[in-house]
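**Q** Next come a sequence and a model predicted from it.
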Amino acid sequence: MSSSIPSKMKAWIYNEYGGVEVLKFASDVAVPEVKEDQVLIKVVAAALNPVDFKRRLGKFKTIDSPPPTVPGYDVAGVVVKVGSQVKGLKEGDEAASLPLAIETAYEGLERAGFSTGKSILVLGGAGGVGTHVIQLAKQVFGASKIAATASTGKLEFLKSLGVDLAIDYTKVKFEDLPEKFDVVYDAVGEGDRAVKAVKEGSSVVYIAGGATPPGFFFVLTSNGEILKKLIPFLESGKVKPVLDPEGLFPFKKVNEAFAYLETNRATGKVVIFSINP
């Protein structure tokens, strides 16, 4: 299979930081060289995450490699080349589009010390990370109670994921509720408000915006072990990826997919398909 790998590929790329308008389609982007500890994947579909557009806006420029950049982290496709030091993958294997959101959800819960019998409030429960936090808290960690915020039309959806208390953030200030929680997982950047909803001595997990003590902000450190732990829950269907029915875009409309993601109205994941029809 390696012998048939082309030298050029189709991709969306940006040469400078900025809004959706800096994204350009190109048909002559160099196919990446595979290092000894890497694999090359022929992408069939991809999922977008908020970190993708924040990266394009230059929010991580101090730690990021400079443009030109082909955005994206999550892909589904076929392994076509394997580095000499890679173990556990071979040419012909499929790769999945789930990792970034579900690993972020899991690692945040783990770092917060979440465990059986504890309660949790998820801010932004209908988003890509939030939907996984809810499912993992219930199915994997054994939460005693799950509360989550969303807009009016998504409250029943939250309940279908296992939420006990669905909070309409357009009508209710979650920080004013008399009940406090063992962990607050802030997936939307509520800052000072989030710490008002957590029990004394407990934790707030931040993945967006600034962290207010006793909360903490973390950057995902993935090594694949989390996914191995979660395989039984994924294969049994106890934990499922949630795809936004309005958020499925063909490859030629990647810019429109980003524009939709940046409205912050997506339910679950925004997905790019038909990359290599």
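**A** Happy to help now that I have it. Numbers count the residues shown, from 1 in each chain.

**Q** going forward, measure contacts between C-alpha atoms and count neighbours the same way
**A** Fine.

**Q** Could you pull up the residues touching residue 84?
**A** Taking Cα atoms under 8 Å, 6 or more residues apart in numbering, we find residue 84 in contact with 36, 37.

**Q** separation between the residue nearest the centre of the chain and residue 166?
**A** In the chain, the residue lying closest to the centroid (Cα atoms, centre = their mean) is residue 101, at 2.5 Å. To residue 166, residue 101 is 21 Å away according to Cα to Cα, to the nearest Å.

**Q** And for residue 164, nearest residue in space, chain neighbours not counted?
**A** Sequence neighbours aside, residue 146 is the residue nearest to residue 164 in space, at 5.4 Å (criterion: Cα to Cα, 6 or more residues apart in numbering).

**Q** Now for the one you found, how many residues are close by?
**A** 24 (other Cα atoms under 10 Å).

**Q** The strand or helix carrying it - contacts with which helices or strands?
**A** Following DSSP states H and E, the helix or strand that holds residue 146 is strand 145-150. Packing partners of strand 145-150 (3 or more Cα pairs under 8 Å, 6 or more residues apart in numbering; DSSP states H and E): strand 119-123, helix 128-139, helix 155-161, strand 165-168.

**Q** this is the other structure I want to compare:
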Amino acid sequence: MASDSDVTIPSKIKAWVYAERGNPADVLKLVPDVGVPEIKEDQVLVKVVAASLNPVDFKRALGFFKDIDSPPPIVPGYDVAGVVVKVGDQVKKFKVGDEVYGDINEKALDHPKQHGTLAEYTAVEERLLALKPKNLSFIEAASLPLAIETAYEGLERARFSPGKSILVLGGAGGVGTLVIQLAKEVFGASRVAATSSTGKLELLKSLGADLAIDYTKENFEDLPEKFDVVYDAVGQSERAVRAVKEGGSVVTIAGAATPPAVLFILTSNGSVLEKLNPFLESQKIKPVIDPKGTFPFSQAPEAFSYLQTGRVTGKVVIHPIA
């Protein structure tokens, strides 16, 4: 018997839904009467305040991994920041009224939930959530979970450790902006290099990059300097392996991996967020949201189209929800 406290939860809610796969701008429909998801005993119901988009959202809609996806109709969205309005019987960490954030899909590509975060309410396992850092807005918190967990777990996978050097490909993107900061502030990198287009080089430096490489003017793999780790957030592992030192490691989160590079796919975990919350609260790590990157709920299709340009700096967030 889940406890509702005094919160009134509607029986029908608004959500963005696609009934068939295709380009999000064509297939997404705003549905006014979606059922509120039932919570299981290890889940909480979250009133969504903000949700962010990730490339996996449009790749999923386009059918890139339809063989291992849940069947449509699908409410897209992995990232959420919101307020707990109901808790399952076995939930220990959270109570009604808690402000939380997280990536609601434990396995990024293996049957992600049919009911995601582009809805007024969503159900999520407590182990995937953490309390929202007090100093962050819901918009900032929503921008983080999938990207910061991917950044952190990818660095762990590469066995990154204090004193090592790293090259980040795609340093101005959702994951790259966080890899730069985590490498420096959490993992103790001796040197951080990162690539971006000309207009974003200053951003890379402001996030802690010692060397900002303009990929429109030079090929990173032709530089004399080689790195202990290359974190490929753009899908260029063939080139990435030419920039790593002998015995170093290359992780890629996009496309196929050219050995010795390894492809890394996130398993979402709220404990990573809990571990990083002190760095967010002390502002050693800062969320990066695109200057044009906050879209109201009614403009979710436009937000997808903007993300699909591949030119976004940091993250795109949907707020307010309703």
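**A** Structure received. Quick caveat, the model's predicted, so the values are computed rather than measured.

**Q** Superposing both, give me the TM-score.
**A** After superposition, the two chains reach a TM-score of 0.97 (TM-score structural alignment, normalised by the length of the first structure), with 276 aligned residues with a Cα RMSD of 1.1 Å.

**Q** and the residue nearest to residue 164 of the first structure, what pairs with it in the second structure?
**A** In the second structure, the residue paired with residue 146 of the first structure is residue 192, using TM-score structural alignment.

**Q** go on, residue 63 of the first structure?
**A** Using TM-score structural alignment, residue 63 of the first structure sits opposite residue 68 in the second structure.

**Q** And its match, how far from residue 263 of the second structure?
**A** With distances taken as Cα to Cα, residue 68 of the second structure is found 17 Å from residue 263 of the second structure.

**Q** So which of those two has more stuff around it?
**A** Neighbour count, other Cα under 10 Å: between residue 68 of the second structure and residue 263, residue 263 has more, with 20 against 12.

**Q** Please tell me how far the match of residue 63 of the first structure sits from residue 78 of the second structure.
**A** The spacing between residue 68 of the second structure and residue 78 of the second structure, counted by Cα to Cα, is 16 Å.

**Q** My guess is residue 208 of the second structure contacts residue 183. True?
**A** No: under the criterion of Cα atoms under 8 Å, residue 208 of the second structure is not in contact with residue 183, lying 9.1 Å apart.

**Q** got any residues that touch both of the two?
**A** With Cα under 8 Å, 6+ apart as the test, residue 208 of the second structure and residue 183 both reach residue 192.

**Q** Buried residues in stretch 297-314 of the second structure, which are they?
**A** Residues 297, 298, 300, 301, 303, 304, 307, 308, 312, 313, 314 are the ones in stretch 297-314 of the second structure that count as buried (16 or more other Cα atoms under 10 Å).

**Q** now stretch 215-230 of the second structure
**A** Using 16+ other Cα under 10 Å as the test for burial, stretch 215-230 of the second structure gives 220, 226, 227, 228, 229, 230.

**Q** tell me the SS of the fourth one?
**A** Right, the one you point to is residue 228 of the second structure. Put simply, residue 228 of the second structure is strand when judged by DSSP: H, G, I helix; E, B strand; the rest coil.

**Q** Tell me where the longest strand sits in the second structure.
**A** The longest strand of the second structure (DSSP state E) is strand 43-53.

**Q** Any figure for the gap between the counterpart of residue 222 of the second structure in the first structure and residue 169 of the first structure?
**A** By TM-score structural alignment, residue 222 of the second structure lines up with residue 176 in the first structure. Noted for residue 176 of the first structure: a distance of 12 Å to residue 169 of the first structure, by Cα to Cα.

**Q** Ok, residue 22 of the first structure next?
**A** Counting by Cα to Cα, the gap between residue 22 of the first structure and residue 169 of the first structure amounts to 33 Å.

**Q** Ok, residue 27 of the first structure next?
**A** 43 Å.

**Q** Which residue ranges of the stretch 201-322 of the second structure form strands?
**A** All strands of the stretch 201-322 of the second structure, identified by DSSP state E, counting those that start in this stretch, fall at 211-214, 227-232, 244-252, 262-263, 289-295, 315-318.

**Q** and residue 96 of the second structure, which of these is closest to it?
**A** For residue 96 of the second structure, the closest of the strands of the stretch 201-322 of the second structure is strand 315-318, at 23.3 Å, according to Cα to Cα.

**Q** Including distance to residue 48 of the second structure, could the buried residues of stretch 297-314 of the second structure go into a markdown table?
**A** Listed next are these as a markdown table, based on distance: Cα to Cα, whole Å:
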| residue | distance to residue 48 of the second structure |
| --- | --- |
| 297 | 11 |
| 298 | 14 |
| 300 | 14 |
| 301 | 18 |
| 303 | 17 |
| 304 | 18 |
| 307 | 21 |
| 308 | 23 |
| 312 | 23 |
| 313 | 24 |
| 314 | 21 |
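
**Q** what's the closest of those residues to residue 90 of the second structure?
**A** Residue 90 of the second structure has its nearest neighbour among these in residue 297, at 32.1 Å by Cα to Cα.

**Q** Which position in the first structure pairs with the closest one?
**A** Using TM-score structural alignment, the partner of residue 297 of the second structure in the first structure is residue 251.

**Q** Touching, its match and residue 271? I think so.
**A** No: using Cα under 8 Å, residue 251 of the first structure makes no contact with residue 271, being 9.5 Å away.

**Q** Contacts only, for the alignment partner in the second structure of residue 87 of the first structure.
**A** Mapped onto the second structure by TM-score structural alignment, residue 87 of the first structure lines up with residue 92. With Cα under 8 Å, 6+ apart as the criterion, no residue contacts residue 92 of the second structure.

**Q** what ranges do the helices span in the second structure?
**A** Taking DSSP state H to define them, one finds helices in the second structure at 24-27, 55-61, 138-142, 145-157, 176-185, 201-206, 237-240, 270-281, 300-308.

**Q** Quick one: closest of those helices to residue 98 of the second structure.
**A** Comparing the helices of the second structure against residue 98 of the second structure with Cα to Cα, the closest turns out to be helix 138-142 (12.4 Å).
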